[in-house]
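no sequence for this one, just the structure:
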């Protein structure tokens, strides 16, 4: 095959992959423990399911100032929700003066 044809096919494949978000997904390959102080910095949470492309269930915790998410055990989600609920109740008490 002519080198120009091969180059054109490769370019079209790269264009198709990048424009359709069909690239390699970023999966958590393991989970780890971390301090509860990390929960204060969480700005976004995503659930990773093992039924899709990724191999394990994990909770991706995106924090301010970090490029990569923390991969945590999905049971941490309950702790995070309790923490966020507690913080919201404290903010409401300070604003209204009522419990």
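Noted; the coordinates are in hand. This one's a predicted model, so the numbers in the text were calculated from it and none came from an experiment. Numbers count the residues shown, from 1 in each chain.

only C-alpha atoms for contact and neighbour calcs from this point on.
Noted.

the longest helix in this protein is where?
For the chain, the helix with the greatest residue count under DSSP state H is helix 76-96.

residue 78: how many residues sit nearby?
10 (other Cα atoms under 10 Å).

let me fix that: residue 3
Neighbourhood size, residue 3 [other Cα under 10 Å]: 8.

try residue 65
7.

what does residue 57 give?
Neighbours of residue 57 using other Cα under 10 Å come to 21.

from residue 21, how far out is it?
Residue 57 is 22 Å from residue 21, where distance means Cα to Cα, to the nearest Å.

what does residue 46 give?
Relative to residue 21, residue 46 is positioned 18 Å away (Cα to Cα).

now residue 42
In terms of Cα to Cα, residue 42 sits 26 Å off from residue 21.

does residue 72 touch residue 33 like I think?
Yes - Residue 72 is in contact with residue 33 according to Cα atoms under 8 Å; the separation is 6.6 Å.

of these two, who's got more company?
Between residue 72 and residue 33, counted using other Cα under 10 Å, residue 72 has the larger neighbour count: 20 against 10.

next one for the comparison:
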């Protein structure tokens, strides 16, 4: 009887860890600086990984269209992304007028 109870408790803990954020965090281990512009143009969103949390390094996670996993980029790539976005917005505004 005790073995059945222990098994149920272990299964419940496994489910709780799987369905919550209590699992092992997914951190970037290395970062890339040289990312092609055409890849940067396909970025849908990005988030910052802070080195002060569970992860060891600061990184910029780039979520690219048609890619399953995010790209781990150096935080300085964010400036390039912002400048690309502002260029696209300016070009769209010029096309409207």
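Arrived safely. Quick caveat, the model's predicted, so the values are computed rather than measured.

looking at residue 46 and residue 21 of structure 1, which one has more neighbours?
residue 46 (13 against 9).

in what element of secondary structure is the closest residue to the more buried one other than its chain neighbours found?
Excluding the flanking residues, the one nearest residue 46 of structure 1 by Cα to Cα, 6 or more residues apart in numbering is residue 60, at 5.0 Å. Using DSSP states H and E, residue 60 of structure 1 sits in strand 58-63.

mean per-residue distance, that strand to structure 2?
For strand 58-63 of structure 1, the mean deviation from structure 2 after alignment is 0.4 Å (mean Cα distance after the TM-score superposition for structure 1).

who's in contact with that strand?
For strand 58-63 of structure 1, the surrounding residues in contact (Cα atoms under 8 Å, 6 or more residues apart in numbering) are 28, 30-31, 38, 41-49, 68-74, 76-77.

read off where it ends up in structure 2.
Matched against structure 2 by TM-score structural alignment, strand 58-63 of structure 1 falls on residues 59-64.

distance of the residue nearest to residue 46 of structure 1 from residue 92 of structure 1?
Taking Cα to Cα, one finds residue 60 of structure 1 at 28 Å from residue 92 of structure 1.

look at these two and report which has more neighbours.
residue 60 (23 against 13).

what residue is smack in the middle of structure 1?
Most central in structure 1 under Cα atoms, centre = their mean is residue 60, positioned 3.8 Å from the mean C-alpha point.

now what about stretch 36-45 of structure 2, what contacts it?
Outside stretch 36-45 of structure 2, the residues touching it (Cα under 8 Å, 6+ apart) are 62-65, 81, 84.

just the closest of the residues you listed to residue 5 of structure 2, please.
Distance ranking of those against residue 5 of structure 2, using Cα to Cα, places residue 63 first at 42.9 Å.

which non-adjacent residue is nearest that closest one?
Nearest residue to residue 63 of structure 2, sequence neighbours excluded (Cα to Cα, 6+ apart): residue 70, at 4.7 Å.

which ones are touching that neighbour?
61-64.

pretty sure residue 57 of structure 1 sits against residue 74.
Yes - proximity of residue 57 of structure 1 to residue 74 meets the contact threshold set by Cα under 8 Å, at 6.8 Å.
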